[in-house]
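Student: no sequence for this one, just the structure:
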């Protein structure tokens, strides 16, 4: 039976607007970072969109906090939402939550648990990778002695960082760039661990079913 609490009703009503707000935020941020010939008016519009999107997330967070009735426990039990509110880099992950909500509306998810983990991890990697590349490029491309000069360099560095390969041919040199790098390294390790663990669990289940299917003594 679906949860009919005030918080659950609020989340169902706002999931689509919040997903669109996430996409709008990411689009405005990408335009601001990549459109070097953007006029002052254009940059002002992008800034207004970014601040408005953050305000929407803040209002949603405050409403869910109030409706939950959990007080300070809400922050601990919804730490991902707290990070999404505080760190712009993670706001596009709202799209992953929207997909999960859509699947839940249709009853049990159509994908197995391991497949869902791999899918969510893959989608999160794409969103984090694009956002991280934008953030690093914004901080690095104009810095003295920077090795990340183009957005292509930023994408290449982000792929190497999230995959935990770390070639070292390009690397951030600014304090904010290195701070973003630490966050991406942590996310890369977590996502890689989730995918590896889920794949290993799936293999163990497959081998267990094969052993159960064998006749005794074979």
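Tutor: Perfect, I can see it now. Just so it is clear, the model here is predicted, and its values are computed rather than measured.
Student: when you work out contacts or count neighbours from here on, use the C-alpha atoms and nothing else.
Tutor: OK.
Student: residues touching the residue positioned nearest the centre of the chain, list them.
Tutor: Centrality entry for the chain: nearest residue to the mean C-alpha point is residue 93, 3.3 Å, by C-alpha atoms, centre = their mean. The neighbours of residue 93, taking C-alpha atoms under 8 Å, 6 or more residues apart in numbering as the test, are 84, 124, 127, 128.
Student: can you check residue 103 too?
Tutor: Shown in contact with residue 103 (C-alpha under 8 Å, 6+ apart): 109, 110.
Student: tell me which helix or strand it sits in.
Tutor: Counting by DSSP states H and E, the secondary-structure element that holds residue 103 is helix 94-105.
Student: put this next to the first one:
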């Protein structure tokens, strides 16, 4: 049975997951404006920076509220809510919380709209798109002016992210900065996990379909 702090925390999370996910999209959009808009468009760049800081402020406020509602000490809360802590430090990883977003929305409905396999594939695909775009922005931001860089346009960065997430790794463009390589390592592990989730779910669905068809075939 849930304690009172856990119950209050669960209610808060249920109410705020979707709004915070939308704010995370605004954060990504603001960061994109900051990175991609030319230096000559100073007003737009400053607006993007303002949106980014405002969104991060919302994340920080939400984290503090969760900490207070949990009734736990900060270090213990950070250990038991590693994903929340990671997202606060690196807001571009907010798409990783999409499972919680889906659960929060689904609690308001009687039955899931999508089957289990469809949910896994949809979550993994959307996560890959959002994380890939965030990774492309981060890598382009740190790479395009670095000495000896091969990722000099945002198009190069998108191409590199596609090759990395799908674990193809052509090697025609590679990051040379410490931050770029750190992002690359994260995308490699994330790509393997997401690709495995999609292929595994799709294979299980196919086996389930073929099994049903075999059961319907006369004489079997």
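Tutor: Nice, I can see it. Computed from a prediction, not measured in an experiment: that's the story for all the values here.
Student: what's the TM-score once they're superposed?
Tutor: Structural agreement between the overlaid chains, expressed as a TM-score with TM-score structural alignment, normalised by the length of structure 1, amounts to 0.86; 215 aligned residues with a C-alpha RMSD of 2.4 Å.
Student: measure the residue nearest to the centre of structure 1 to residue 100 of structure 1 for me?
Tutor: Distance, residue 93 of structure 1 to residue 100 of structure 1, by C-alpha to C-alpha, to the nearest Å: 11 Å.
Student: what helices or strands is the lengthiest helix in structure 1 leaning on?
Tutor: For structure 1, the helix with the greatest residue count under DSSP state H is helix 175-213. In terms of contacts (3 or more C-alpha pairs under 8 Å, 6 or more residues apart in numbering; DSSP states H and E), helix 175-213 of structure 1 is packed against helix 113-140, helix 151-162.
Student: out of these, flag the one nearest residue 207 of structure 1.
Tutor: Evaluated over those, closeness to residue 207 of structure 1 peaks at helix 113-140, with 15.0 Å, by C-alpha to C-alpha.
Student: what does the closest one correspond to over in structure 2?
Tutor: Using TM-score structural alignment, the residues of structure 2 aligned to helix 113-140 of structure 1 are 116-143.
Student: mean per-residue distance, the matching stretch versus structure 1.
Tutor: After superposition onto structure 1, stretch 116-143 of structure 2 sits on average 0.5 Å from its aligned residues (mean C-alpha distance after the TM-score superposition for structure 1).
Student: in that stretch, which residues are buried?
Tutor: Residues 117, 119-121, 123-125, 127-128, 130-143 are the ones in stretch 116-143 of structure 2 that count as buried (16 or more other C-alpha atoms under 10 Å).
Student: I'd say residue 165 of structure 2 and residue 188 touch.
Tutor: Yes. A contact is recorded between residue 165 of structure 2 and residue 188 when judged using C-alpha atoms under 8 Å, the distance being 6.0 Å.
Student: neighbour count: those two, which is higher?
Tutor: In this comparison of residue 165 of structure 2 against residue 188, neighbours counted by other C-alpha atoms under 10 Å, the higher total goes to residue 165 at 24 against 18.
Student: without its sequence neighbours, what residue ends up closest to the more buried one?
Tutor: Counting by C-alpha to C-alpha, 6 or more residues apart in numbering, residue 191 is the residue found nearest to residue 165 of structure 2 once chain neighbours are left out, at 4.2 Å.
Student: quick one: what's aligned to the one you found in structure 1?
Tutor: Following TM-score structural alignment, the counterpart assigned to residue 191 of structure 2 within structure 1 is residue 188.
Student: if I pick its match, what's in contact with it?
Tutor: Contacts of residue 188 of structure 1 were listed using C-alpha under 8 Å, 6+ apart, and they are 125, 161, 162, 163, 164.
Student: map the last one across to structure 2 for me.
Tutor: Under the alignment defined by TM-score structural alignment, residue 164 of structure 1 is paired with residue 167 of structure 2.
Student: for its match, helix, strand, or coil?
Tutor: Secondary structure state of residue 167 of structure 2, per DSSP: H, G, I helix; E, B strand; the rest coil, is coil.
Student: quick one: residues contacting it.
Tutor: By C-alpha under 8 Å, 6+ apart, the contact set of residue 167 of structure 2 is 188, 191, 192.
Student: between those, which is nearest residue 25 of structure 2?
Tutor: For the contacts of residue 167 of structure 2, the residue nearest residue 25 of structure 2 by C-alpha to C-alpha is residue 191; the value is 20.6 Å.
Student: if I look at the closest one, how far off is residue 162 of structure 2?
Tutor: For residue 191 of structure 2, the distance to residue 162 of structure 2 under the criterion C-alpha to C-alpha works out to 9 Å.
Student: with residue 151 of structure 2 instead?
Tutor: Separation of residue 151 of structure 2 from residue 162 of structure 2 (C-alpha to C-alpha): 13 Å.
Student: okay, these two: which has more neighbours?
Tutor: When neighbours are counted by other C-alpha under 10 Å, residue 151 of structure 2 and residue 162 differ, and residue 151 comes out ahead with 26 against 19.
Student: wait, that one touches residue 171, no?
Tutor: No. With contacts defined as C-alpha under 8 Å, residue 151 of structure 2 does not count as touching residue 171, sitting 11.3 Å away.
Student: picking up where we left off before, quick one: the longest helix of structure 1 to chain centroid distance?
Tutor: Put simply, helix 175-213 of structure 1 sits 15 Å off its chain's centre (C-alpha atoms, centre = their mean, to the nearest Å).
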